[in-house]
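Asks: test case, fold it:
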Amino acid sequence: MRYLTAALALALSLGASWEPRVTPIAGAGRLIAPLGVDPACPAKIEIGMRSEERKPAYATMRVETDPPLTASRSMLTSYLPPGYELGAKLLVAVPPDAKEGTYGLRLRASGRTLEVPVEVMPVDRLDNGGNHALRRPVTASSQHTNANYPPCSVADGDRSSNGWAGGNGWNDATGRAWPDTVAVALGGPRQVSRVELYTLDTERYPAAIYGLRDWDVQAQVGGQWQTVAQVRGNTAGSARSDFAPVTADAVRVVALASNGANDYTRIIEVEVR
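Replies: This next block holds a predicted model:
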């Protein structure tokens, strides 16, 4: 009986130390993390792990970053069916005193490590693809406090509405009181002739019911705001406004009405070209 008990204890200890085979995955081969951005809008990347087992198992992946960078989670743990792939959003914060350079982000699971370089650089060095608003400072007339609707998210490069109320998209705090404004400083004089606005638009929250309907596009020229375009009756998830080129150091959207209940301004992204 004593030997049987010892064998059972050994089997249990071996089982407890068994680690399922999983592969760390990332949504990009590298992460660009600009310096000096609003802390409410850190750099983000999709991470995850894929089970390589033929049976269900609990798996854990550890997340590490080189200091002084910090990550929104230190691990990802989940129950994984065979062959299942789990994904999650990871936020990587860069403190204001961080030095420009390349840092490490490591995803570790089952003895495997996936290295994702994090390139920290000033906003002026970003490849903005012609979008002068990308990662520039944003100010808004108000911010809804019941969820995560930071104004800076309208210039983070993410047009998707999938992160609504979770850090991607701005919602004002003055229900049924208009106008609402959101402005993007362009980092100096820029010649601009187009603004693209992306409003809330998902299967659950379609733009025709929850999106922005009427707004003015204004450019700050010589210290004065001037209206360069107007949009009325919009029901789509995005709208493009083209206008005669002006040299402006800031652009703002003056929201006048929304669809449906005509209650709030909901903007996902503003691009200035």
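Asks: alpha carbons only for contacts and neighbour counts from here, please
Replies: Fine.
Asks: before we move on, what SS does Gly163 have?
Replies: Here Gly163 is recorded as coil under DSSP: H, G, I helix; E, B strand; the rest coil.
Asks: neighbours of the closest residue to it other than its chain neighbours, how many?
Replies: Nearest residue to Gly163, sequence neighbours excluded (CA to CA, 6 or more residues apart in numbering): Gly169, at 7.5 Å. Other residues lying near Gly169 total 29 when counted by other CA atoms under 10 Å.
Asks: to compare with the earlier structure, here is another sequence to fold:
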Amino acid sequence: MLPITAQHSRTPFRQRQCPAATSSNVALASVGAVASASSSTSSDYPVSAVNNNQRTGTPWGTGGGWRDATFNAYPDWVQINFGGTKTVDRVVVYTLQDNYTTPIEPTDTLTFSTWGVTGFTVQGWNGSAWISACYGKWK
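Replies: Sure thing, here's the model as predicted:
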């Protein structure tokens, strides 16, 4: 049997602040996520526009944004398949701007009054059922 010895010394302990972890957009097509929808009007309004990282919606009507094929008939849905388990700590929804012919990069304070999504539910699949994660509503 070999003897085991341990030594220790007292040294000051300094706790360093770790930088906050940065989030990454796991819903982007460029990282393998695939969008699907309940319907699409035409190839001019593809569902692939919801996760292409183009937040202004340009060019609207020629591939810049998704539009369902059931005008004023609800519900409509968009689904993002991440291709595996992902951790999601926030969801950001960008919608059509009032000035959609010359939109600007959206900010948290940008509002709309004519076009755009006014209510939605974010759901996640828990392995056996869809569960609601959060709700959003704007007026």
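Asks: hmm, back to that, and the residue nearest to Gly163 of the first structure? What does it align with in the second structure?
Replies: Aligning on TM-score structural alignment places Gly169 of the first structure opposite Gly65 in the second structure.
Asks: Val254 of the first structure too?
Replies: Structural alignment leaves Val254 of the first structure without a partner in the second structure (criterion: TM-score structural alignment).
Asks: ok, Val254 of the first structure - contacts?
Replies: Val254 of the first structure makes contact with Pro179, Asp180, Thr181, Val182, Trp215, Asp216, Val217, Gln218, according to CA atoms under 8 Å, 6 or more residues apart in numbering.
Asks: now those: which count as buried?
Replies: The neighbour-count criterion (16 or more other CA atoms under 10 Å) marks Pro179, Asp180, Thr181, Val182, Trp215, Asp216, Val217, Gln218 among the contacts of Val254 of the first structure as buried.
Asks: what does the third one align to in the second structure?
Replies: Using TM-score structural alignment as the criterion, Thr181 of the first structure maps onto Trp77 of the second structure.
Asks: its match contacts Ser40, doesn't it?
Replies: No - using CA atoms under 8 Å, Trp77 of the second structure is not in contact with Ser40, being 10.4 Å away.
Asks: and the equivalent of Ser113 of the second structure over in the first structure, how close does it get to Thr199 of the first structure?
Replies: Aligning on TM-score structural alignment places Ser113 of the second structure opposite Ala208 in the first structure. Using CA to CA, to the nearest Å, one gets 10 Å for the distance from Ala208 of the first structure to Thr199 of the first structure.
Asks: neighbour-wise, which of the two wins?
Replies: Using other CA under 10 Å as the criterion, Ala208 of the first structure and Thr199 rank with Thr199 on top: 31 against 18.
Asks: to which residue of the second structure is the more buried one aligned?
Replies: Under TM-score structural alignment, Thr199 of the first structure pairs with Thr95 in the second structure.
Asks: which one is that match nearest to, not counting chain neighbours?
Replies: Closest to Thr95 of the second structure by CA to CA, 6+ apart is Gly116, at 5.0 Å.
Asks: in this structure Val184 of the first structure contacts Ala133, no?
Replies: Yes - counting by CA under 8 Å, Val184 of the first structure does reach Ala133; the two are 6.3 Å apart.
Asks: give me the common contacts of the two.
Replies: Common contacts of Val184 of the first structure and Ala133 (CA under 8 Å, 6+ apart): Ala155.
Asks: quick check: Ser36 of the second structure touching Val78?
Replies: Yes - using CA under 8 Å, Ser36 of the second structure is in contact with Val78, at 5.8 Å.
Asks: now for these two: what residues contact both?
Replies: Val47.
Asks: ok so, going back, show me the contacts for the residue nearest to Gly163 of the first structure.
Replies: Applying CA under 8 Å, 6+ apart, the residues near Gly169 of the first structure are Tyr149, Pro150, Pro151, Ser153, Val154, Ser161, Gly163, Leu200, Arg266, Ile267, Ile268, Glu269.
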